[in-house]
Structure formats: structure tokens, C-alpha cells
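**Student:** missing the sequence, but the structure's below:
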């Protein structure tokens, strides 16, 4: 099950799956810039925008500590 919204915050390193990568499941790693999903959970993962500008659904939290 993908992480809950409460486990994700700006500055945290995560693996996301972008819309175009959903059929293959290819993951993209990056740092969260903003949370786009308002609900506490989502069956496919919380949607976020990375600092690189990429948007996708979080599949795993890599570093739970925000990068200082």
C-alpha cells in the first residue's frame, strides 16, 4: 500500500510513478516540492510535485527526514 499523506511532506525524498509510466511501473526519485492530493490516503498513491517539476503518485518514501 502506498504511503499516507501524513508520511509525506515537502523536502522528503520519494519514489513516484508518473502518469506516462503507470503501465510499466517505472519509478522516478526526487524531492517533494508540494502535495497535490488533499485526502489522507489514495489507493494509487498521494499525488505530489517534485522540485524538478515532475508530477506523480508516491509509491515509497526514501528519506523521511526533510533535506535541510
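**Tutor:** That came through fine. Everything numeric in this text was worked out from a predicted model, so none of it was measured. Numbering: from 1, shown residues only.

**Student:** going forward, measure contacts between C-alpha atoms and count neighbours the same way
**Tutor:** Fine.

**Student:** For residue 29, which three-state class applies?
**Tutor:** Of the three states, residue 29 takes strand according to DSSP: H, G, I helix; E, B strand; the rest coil.

**Student:** Contact partners for it?
**Tutor:** Applying C-alpha atoms under 8 Å, 6 or more residues apart in numbering to residue 29 gives the contacts 13, 14, 15, 16.

**Student:** Okay, one more to line up with it:
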């Protein structure tokens, strides 16, 4: 597991750029890039990725944290 892994809550904070998979895209694995507005998963880790809301309102699970 790397630093930019989306399964740990400690790697993600509001303002970070991330790639998320939306519920509708889970089968295809299509990712959407955006900026984290809010963390929705309360647990410290989640096997499928921490659920977040992006600034544009998109909700999805973080697949990767993008390092600027």
C-alpha cells in the first residue's frame, strides 16, 4: 500500500485532488478526478476506498490520491 492509496482515511483530506469511482461506474472502473470537499467514510480504513464528496457534488470511493 502506497501513500496515494485511497483505502486509508489519513491519506485523504479536503482540498486534495483524487480519482474516485462513482457507484454507477463500479463495473467499468471508470474514474473521475476532482477535489475533495468532504470525507463521508467515518472508519479509518475501507477495503474499497474511502467515500468522499467532491467539490462538484460527485460522490465516490477514492481509488488514488493525486500528488501535486
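**Tutor:** Nice, I can see it. Here the structure is a predicted model, which means the values were calculated and not measured.

**Student:** care to give me the TM-score?
**Tutor:** Once superposed, the chains reach a TM-score of 0.89 (TM-score structural alignment, normalised by the length of the first structure), with 64 aligned residues with a C-alpha RMSD of 1.2 Å.

**Student:** In TSV, list the contacts of residue 29 of the first structure along with secondary structure and neighbour count.
**Tutor:** Output for the contacts of residue 29 of the first structure, formatted as TSV (DSSP: H, G, I helix; E, B strand; the rest coil; neighbours: other C-alpha atoms under 10 Å):
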residue	secondary structure	neighbour count
13	strand	22
14	strand	24
15	strand	21
16	strand	30
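
**Student:** would you turn these into TSV with distance to residue 50 of the first structure?
**Tutor:** Compiled in TSV, these are given as follows (distance: C-alpha to C-alpha, whole Å):
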residue	distance to residue 50 of the first structure
13	9
14	9
15	10
16	9
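
**Student:** Can you list the residue ranges for strands in the first structure?
**Tutor:** Using DSSP state E, the strands found in the first structure span residues 13-18, 27-35, 47-50, 55-63.

**Student:** ok, and the closest non-adjacent residue to the residue nearest to the spatial centre of the second structure?
**Tutor:** Residue closest to the average C-alpha location in the second structure (C-alpha atoms, centre = their mean): residue 62, at 2.0 Å. Once flanking residues are discounted, residue 62 of the second structure sits nearest to residue 20: 4.3 Å by C-alpha to C-alpha, 6 or more residues apart in numbering.
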